[in-house]
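In: A structural model of the following input is requested.
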Amino acid sequence: MRRIFSLVPLFSELDDNELDDVIALAATKTVRKKNVILQEGDLGNSLYVILEGSVKISYYAPDGREIILSILNAGEFFGEISLLDSQPRSATVTATEETRLAQIRNKDFNRLLLEKPHLAIKCLEELALRLRRTNKLLERVCTMDVPHRLYNYLRELVKEDSKKAFGNYYLVSLPTHQVIADQLSTSRETISRAIGALKKDGIIKAVDDSKKVAVDIESIDTLLFSLD
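Out: Alright, predicted model coming up:
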């Protein structure tokens, strides 16, 4: 478990002894696919670290549409906002596959922040990063047409979570078309057609024996430039 915790941005600068202190406060549990972990509006009393699996962070618009704010994977965490402001949960968190979590109670996490000021600073840095991501999401949805949204979305995937494959191609974990549609506030059919066209043009390529796809980032930049 120490290896996973050391990969979490919030805990990345802790030494082994400090990591062990954090791990000692954590209780683990497994959540099945599609099960709700946190419900928007609930009182928050814990921070969660994803040990295995993935979750989606979402809320529902007044018209009933689900808006996905982000997808989090192993090594990432959630639930920190309610711990810091003692307000109800701001979004719903749902497992997108069978997911193993480490749970740290509110009082224990707050004590860690008091004992380790550098941990509090990392927490603020992570909150700032997530706020920037949310701002970019709002910018895409409010000011861009669907092609703009999709190309910028793919570019952000490459920037945040990728590994160079070959040439201008980078490996990324591409969510389902429905998840992308929910994040970009459009329909699954629209996203499927757009991604299908990118695959036909060789800008997105399937990778054998992998859940990831290869994205030609130079071609994505060219498409973005042509739309501006």
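In: please make it C-alpha for all contacts and neighbour counts, starting now.
Out: Will do.
In: so where do the helices sit in the protein?
Out: With DSSP state H, the ranges of helices along the chain come out as 2-7, 16-24, 80-85, 106-115, 117-143, 146-160, 177-184, 188-200, 217-227.
In: got the buried residues for the third one?
Out: By neighbour count on 16 or more other CA atoms under 10 Å, the buried set for helix 80-85 is 80-83.
In: let's see this one next, to set against the first:
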Amino acid sequence: MTKKISDPKERFAKSIWASMLAPEHMQKVEDEVVERFIPAGGYVCRKGDTVDYWMGVIDGFLKMSSISPDGKTVTFSCMLAGGWFGEGSLLKTEPRRYDVVALRDTRVAYMPRTTFSYLLDNSIPFNRFLLHQLNERLGLFISLVEYDRMLDPDTRVARCLAAMFHPYLNPGLKAGSSMQIQISQEEIGYISSVSRQRANQALQLLEKKNLLSVDYGGITILDLEGLRRFPEE
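Out: You can find the predicted model right below:
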């Protein structure tokens, strides 16, 4: 079910680009962006879909992935509150090249292509934001190729957890603020492309290294830079 966003200022509070817009541009966004509830396990979009919206997470947890020709699931990224995605497909006017699935109940904001194009044509700060976001996403995807091909599962889990604190791609989680993440071991397995049991083993190892602590229903990051560098001592 699609509906107008209630209390848009609060809903956009974690989105970096929203704070950059001129008041008249933000008003257009508030008037034209809608939200939709996606239950856990539901698809936000599928590979091959026509791209008509730029999308962002109001609250919840999404996974961006694709199925390789040999049937392997390849996870590209995860998105939490404040994260937006799909700008590349909109700019190239090509079909969606990945699936996006809700790992838990999630509310998603949908910005129509016309609104997105209006901001591109009229807001220099919005263009600067997109340049930064595209560059950061490219860097993340390059590193994920390394994770998949070269790194062992323990390192993959460590790096994927660290990537959740990316200031542009997941602005809802900021280094230096609350370092506790409400995330299940199954969800960690999904974003790291390992089984839940293997994710549990990796978390036990990372806990012994004093990089994180495993809590009930989540984890607390103790050493973010250590997770980013793992397994370096």
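In: look up how far V57 of the second structure lies from the residue nearest the centre of the second structure.
Out: Centroid-nearest residue in the second structure: M79, 1.8 Å away (criterion: CA atoms, centre = their mean). As judged by CA to CA, to the nearest Å, M79 of the second structure and V57 of the second structure stand 7 Å apart.
In: counterpart of the residue nearest to the centre of the second structure in the first structure?
Out: Alignment note (TM-score structural alignment): M79 of the second structure maps to L72 of the first structure.
In: let me know the closest of the buried residues of helix 80-85 of the first structure to A165 of the first structure.
Out: E80 (34.3 Å; CA to CA).
In: excluding its backbone neighbours, what's nearest the residue nearest to the centre of the second structure?
Out: L62 (5.1 Å; CA to CA, 6 or more residues apart in numbering).
In: residue contacts, that neighbour?
Out: Going by CA atoms under 8 Å, 6 or more residues apart in numbering, L62 of the second structure touches 78-80, 100-104, 106.
In: the same query, at a cut-off of 10 Å, please.
Out: L62 of the second structure sits next to 38, 40-44, 56, 77-81, 83, 100-108, 187, 191 when contact means CA atoms under 10 Å, 6 or more residues apart in numbering.
In: drop anything exposed from the residues you listed.
Out: Among these, those classed as buried by 16+ other CA under 10 Å are 38, 42, 44, 56, 77-81, 83, 100-108, 187, 191.
In: which of those fall in strands?
Out: Among these, the members falling in strands (DSSP state E) are 38, 44, 56, 77-79, 100-102, 106-108.
In: and the residues you listed as TSV, adding distance to V145 of the second structure?
Out: Output for those, formatted as TSV (distance: CA to CA, whole Å):
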residue	distance to V145 of the second structure
I38	29
V44	24
G56	24
S77	12
C78	15
M79	18
V100	19
V101	20
A102	23
T106	27
R107	29
V108	27
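In: neighbours of the nearest residue to N73 of the first structure once chain neighbours are set aside, how many?
Out: For N73 of the first structure, ignoring the flanking residues on the chain, the nearest one in space by CA to CA, 6+ apart is S54 at 4.3 Å. Counted with other CA atoms under 10 Å, the neighbours of S54 of the first structure add up to 21.
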